[in-house]
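# Could you look at this predicted model? Sequence included:
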Amino acid sequence: MTRLEDAARADALAWAEARGWAHDGERDAITKTFRFKDFAQAFGWMTRIAIVADKMDHHPEWANVYNRVEVTLVTHDANGLTELDMTLARAMEDAAA
């Protein structure tokens, strides 16, 4: 998997930022904190995303505290953002809606 470049990168970052993701330029990653009603909803969302991520063989960096899930997406092998990160971000957004 190769890093996103040029127009594809600009489009991906615009999509992410419009949905509350922040770009971490130092790591070339995107980050977001998802908030849920309670722990059960947060953990249920994480479980659904874990299944998607495992099928993709692309796993997020994340941490859960009560109703919050802090997520960082980056493709370590590519040292930056790839289409895998964006596909997983879209799945996260869909599951959180």
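Great, that's in hand. Numbers count the residues shown, from 1 in each chain.
# For the rest of this, base every contact and every neighbour count on C-alpha atoms.
OK.
# what sits against the residue most central in space within the chain?
Centre of the chain computed as the mean C-alpha position; nearest residue by Cα atoms, centre = their mean is Ala89, 3.9 Å away. Applying Cα atoms under 8 Å, 6 or more residues apart in numbering, we find Ala89 in contact with 16, 73.
# and the comparison structure, right after this:
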Amino acid sequence: MTAVSLQCKIKNHHPEWSNVYNTTFIRWTTHNPKGLSDKDLDLATKCDAIAAELGELAPEPPSCEIRDVADKATTSAGDCCVPKK
């Protein structure tokens, strides 16, 4: 997470992420333009390279169950870019 956060700082990008024990979920999205951007894809590629350098296992193919867990983990706090009331 530290290595990825440094890349986020360099690229001025802020993904949504959560970490529990040895699993990190990262949601790469961009508010403008909406959806995925070249910056998202670049940083996702950097994550894969960092994981390979550190000897991490290749990620398992996403399943609907894992995707639901990731969605709940990253959306439970609400939208990070909407002012809190």
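On my side now, so go ahead. Note that the structure is predicted; figures quoted are calculated from it, not measured.
# What TM-score do the two superposed chains give?
Once superposed, chain against chain, the TM-score is 0.59 (TM-score structural alignment, normalised by the length of structure 2); 52 aligned residues with a Cα RMSD of 0.7 Å.
# Return the residue of structure 2 aligned against the residue nearest to the centre of structure 1.
Correspondence of Ala89 of structure 1 to structure 2, assessed by TM-score structural alignment: Ala44.
# Could you say which helix or strand holds its match?
Assigned by DSSP states H and E, Ala44 of structure 2 belongs to helix 38-53.
# At which residues are the helices of structure 2 located?
Secondary structure of structure 2, counting by DSSP state H: helices at 2-11, 38-53, 64-75.
# can you redo these as CSV with distance to Asn22 of structure 2?
Formatted as CSV, those follow (distance: least, Cα to Cα, whole Å):
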stretch, distance to Asn22 of structure 2
helix 2-11, 14
helix 38-53, 13
helix 64-75, 14
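# right, so of these, which gets closest to Tyr21 of structure 2?
Taking Cα to Cα, helix 64-75 is the member of the helices of structure 2 nearest to Tyr21 of structure 2, at 13.5 Å.
# Can you name every helix or strand that that closest one contacts?
Applying 3 or more Cα pairs under 8 Å, 6 or more residues apart in numbering; DSSP states H and E, one finds that helix 64-75 of structure 2 contacts strand 16-20.
# Just the residues contacting the strand it packs on, thanks.
Residues contacting strand 16-20 of structure 2 (Cα under 8 Å, 6+ apart): 24-28, 73-74.
# Appreciated, that's everything.
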